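Visitor: here is a sequence with its predicted model. Questions after.
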Amino acid sequence: MHNTHEPKLISGNANRPLATAIARRMSMHRGMNVSLVDARVERFNDQEIFVEVYENVRGEDMFIIQPTSNPANDNLMELMIMADALRRSSAARITAVIPYFGYARQDRRTKARTPISAKLVANLLTEAGIERILTMDLHAAQIQGFFDIPVDNLYASPIFALDIAHQFNGLCDRITVVSPDVGGVTRARELAQRIGAGLAIVDKRRSRPGEVAEMTVIGEVEGQICFIVDDLCDTAGTLCKAADKLIEGGAEEVHAYISHGVFSGPAVERITGSRLKSVVVTDSIQPTKAVEDCPNIRIVPTAPLFAQAIMNIWQGTSVSSLFEHETLAPIYEGLYGSNGR
């Protein structure tokens, strides 16, 4: 049902630039100013989190913009405490906009006596008063089933397809999309179908957690421009080794399209010294200065996608329509010109 009130946005500290960009995009679409709700989200000396909302939110449709990236626990607690503050202030509905959903890699028990932390996080968010989740490229699709509330999982691949069409105009017959492991084949195939490219797989075998013992390229990459596609990049070890393997297999160039740039530890240094010509990531996680200064990392915006999704949720219209290139292209009009590389 269409809400008589305007949608209201509030942001934690995890990615304020993205929240501000979403508000700006919504202002353009609405033809009126949409600003972030005035609030303070800060820490006491003992690092306890305190939230105070300065505006009346009674009966309002509230959207909390807060990825649960590093520091994951702090950002998760901020999100839940903000939700509690809004619930106790009589907000009509609380939607958590979580561009990057932390703990998503702990979606199953990998061995005895281990937790399923993603399910625990789902329970915590629901108990905090959140009634809907909007996120992007969950590490494991089944996490949607961990919630007993609606979960809208957006995809970065339509944005990547637009970027590829702009950056590599006329070269699609020379492009091969590569999955860095067998588990990511569905994601890679989906992008390959969008741009009309071939598909290859890098089969990796680990001797122990965090260490890749052997890699094998499955598919034809000789003379091709290869795009490694993955949902996140953490330490970049696998990504850089996969690039080396593809170059050894005769690939002309290797690029990477990554939904979430976690970039922990030596990741940026590895990418800088790697054979990757470019690594394209979204701004779902606020980039550090090292990431922004890295010559072969490029950031594409998600604010147009999230702004439209928030408006669709508020208006009660389809969110899944944003999965399609035809719907997304007008939203990103102006960000991508008609020229090629």
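Guide: Great, that's in hand. Numbers count the residues shown, from 1 in each chain.
Visitor: please make it C-alpha for all contacts and neighbour counts, starting now.
Guide: Noted.
Visitor: now for the helix or strand encompassing Thr186, which elements pack on it?
Guide: Thr186 belongs to helix 185-195 when assigned by DSSP states H and E. With contacts defined as 3 or more CA pairs under 8 Å, 6 or more residues apart in numbering; DSSP states H and E, helix 185-195 has these neighbours: helix 157-167, strand 175-179, strand 198-208, strand 225-233.
Visitor: included below, for side-by-side comparison, is a second structure:
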Amino acid sequence: MGVALLEEKNKSSNYIPGLGDFSSLITPSPAADEDASATADNESGKKCGPPRPQEQPLRSAMDDEPESEETEEYYVDPGKHKYMKVFACSDSEQLASEICANLSTTKGRAYTGKFADGEVIVKILDEVRGQDCYIIQISALRRASARSITLVTPYFAYARWVTRHMESEGVAGDPALTQPATPLAASDIALMYEAMGVDRIVTVDLHEGSLEGCFDVPVTNIDPLGLPLKYFLGKDLHNPVIVAPDSTASDRAFLFWRRLQNHGVNCGLATMVSNRKLGKREFLLLISRDFGRDCIIVDDIIDSAKRMSRTVKDLRQHGARRIYMYATHGVLSPAAMERINRRGVTEVVITNSLPFPEHARKSEKIRVLSLGQVLAEVMLRIYEEKSVSQMFWDNQKKEGSKRPSGTATV
């Protein structure tokens, strides 16, 4: 009976191909068949319930036998997220697939094409009237009468252009970027999103927290440090030191140091302080002068890797043992890969907030952590009108330790 229902569902016009052969097998809507249900497996290996033996046929609520509690775990509630739609642009398909897999839903269908003159056309192929949409194709969904539009942009472009005295790493011929004529592009992007109908922004690890003030709509800035925390806790680190490559990264490095301390890791904290007027860099070790230690450089973006390269050089001069680099957003320009492969950095850890560049795939020094599960949980909490900050409350409760007092210039 269950197999027949599944075959009928596949033939119906409501069936939407999704993440793979079986990742999008979601039950029909209650309006179409209130009693039918099916399973939803995703590519990452997570299932909606315990594994079913291969010889056991697909079951339906219409079978004669009453459903047991164990049987109910095999199925996804077809109406749980029926007013939620997730759309992806071409360069975020993989991350969107992971998010949908964690939400046990399929991606919304949209067509994106180009005219001969390069203009882009976007057509929404699903009904979105009255739906809560999490999207990239903003204005097209607004015109289709979506109830709300949440823009999920893990990497907020132009976030480094939030002040006139922006850092100019990675920009050729850049002295003029510190002049009063420098545009505040981040603010312009914020206005553009709002003009196109965005109701909420979800992003990850903004370069400048002050950027949230550029928006009139709610902004959810996700703290992703739990991902590298779990990763490095699994490493056999020797007397580690957390290093901020610049004063602008010191707060982020301090938060990571504090979380490691809260998990029982006795580690040091250091920062590189640049005096841009004098063109000098000073190395400040806030905890312990001992070296021959493993170092973890913590930053938000690795683009040209110039700052990483300088910091690695300084750490080597002070006797560092192994040097790791964590950056949330891996822009990884070709010049960055040359520096990563040439310099003495042991490993560079990033997230998949940006598509992984093709020229970086051959490097054995890059590790990518997935934001899929975190973003899916945030989106679900927004959809169900639950607190997003509660996700990170456990870490926040533990972070009661104080910033180390006293500095030692090495």
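Guide: Perfect, I can see it now. Since this is a predicted model, take the numbers as computed values, not measurements.
Visitor: still on that earlier bit, structure 2: matching residues for the helix holding Thr186 of structure 1?
Guide: Mapping helix 185-195 of structure 1 onto structure 2 (TM-score structural alignment) gives residues 250-260.
Visitor: average distance between the matching stretch and structure 1?
Guide: For stretch 250-260 of structure 2, the mean distance to aligned residues of structure 1 following superposition is 0.3 Å (mean CA distance after the TM-score superposition for structure 1).
Visitor: tally of neighbours for Ala72 of structure 1?
Guide: Residues near Ala72 of structure 1, counting by other CA atoms under 10 Å, number 15.
Visitor: what's the counterpart of it in structure 2?
Guide: Aligned partner of Ala72 of structure 1 by TM-score structural alignment: none.
Visitor: what does Thr216 of structure 1 give?
Guide: Match for Thr216 of structure 1 (TM-score structural alignment): Glu282.
Visitor: okay, the angle between the helix or strand that that match is a member of and strand 268-275?
Guide: With secondary structure defined by DSSP H and E, Glu282 of structure 2 is part of strand 280-285. Calculated by axes from the mean of the first three to the mean of the last three CA atoms, to 10 degrees, strand 280-285 of structure 2 forms an angle of 160 degrees with strand 268-275.
Visitor: name the residues of strand 280-285 of structure 2 that are buried.
Guide: Residues of strand 280-285 of structure 2 classed as buried: Arg281, Phe283, Leu284, Leu285 (neighbour count, 16 or more other CA atoms under 10 Å).
Visitor: what range in structure 1 does stretch 377-389 of structure 2 sit on?
Guide: The aligned range for stretch 377-389 of structure 2 is 308-320, by TM-score structural alignment.
Visitor: and the matching stretch, what's buried?
Guide: In stretch 308-320 of structure 1, counting by 16+ other CA under 10 Å, buried: Gln308, Ala309, Ile310, Met311, Asn312, Ile313, Trp314, Val319.
Visitor: want to throw the residues you listed into a markdown table with distance to Val182 of structure 1 and secondary structure?
Guide: Formatted as a markdown table, the buried residues of stretch 308-320 of structure 1 follow (distance: CA to CA, whole Å; DSSP: H, G, I helix; E, B strand; the rest coil):
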| residue | distance to Val182 of structure 1 | secondary structure |
| --- | --- | --- |
| Gln308 | 33 | helix |
| Ala309 | 30 | helix |
| Ile310 | 33 | helix |
| Met311 | 36 | helix |
| Asn312 | 34 | helix |
| Ile313 | 34 | helix |
| Trp314 | 38 | helix |
| Val319 | 29 | coil |
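Visitor: so which of the residues you listed comes closest to Asp203 of structure 1?
Guide: Closest approach between the buried residues of stretch 308-320 of structure 1 and Asp203 of structure 1, by CA to CA: Val319, at 34.1 Å.
Visitor: can you add distance to Val97 of structure 1 and give the buried residues of stretch 308-320 of structure 1 back as JSON lines?
Guide: Supplementary listing: the buried residues of stretch 308-320 of structure 1 in JSON lines, determined by distance: CA to CA, whole Å:
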{"residue": "Gln308", "distance to Val97 of structure 1": "12"}
{"residue": "Ala309", "distance to Val97 of structure 1": "10"}
{"residue": "Ile310", "distance to Val97 of structure 1": "8"}
{"residue": "Met311", "distance to Val97 of structure 1": "12"}
{"residue": "Asn312", "distance to Val97 of structure 1": "13"}
{"residue": "Ile313", "distance to Val97 of structure 1": "11"}
{"residue": "Trp314", "distance to Val97 of structure 1": "13"}
{"residue": "Val319", "distance to Val97 of structure 1": "13"}
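Visitor: returning to what we had before: out of the helices and strands packed on helix 185-195 of structure 1, nearest to Thr135 of structure 1?
Guide: strand 225-233 (12.6 Å).
Visitor: and the next element down the chain from the closest one?
Guide: Defined by DSSP H and E, the subsequent element after strand 225-233 of structure 1 is helix 237-248.
Visitor: and the counterpart of Leu211 of structure 2 in structure 1, how far from Phe263 of structure 1?
Guide: Superposed on structure 1 with TM-score structural alignment, Leu211 of structure 2 falls opposite Ile143. Noted for Ile143 of structure 1: a distance of 23 Å to Phe263 of structure 1, by CA to CA, to the nearest Å.
Visitor: same check on Ala197 of structure 1?
Guide: Counting by CA to CA, the gap from Ala197 of structure 1 to Phe263 of structure 1 is 28 Å.
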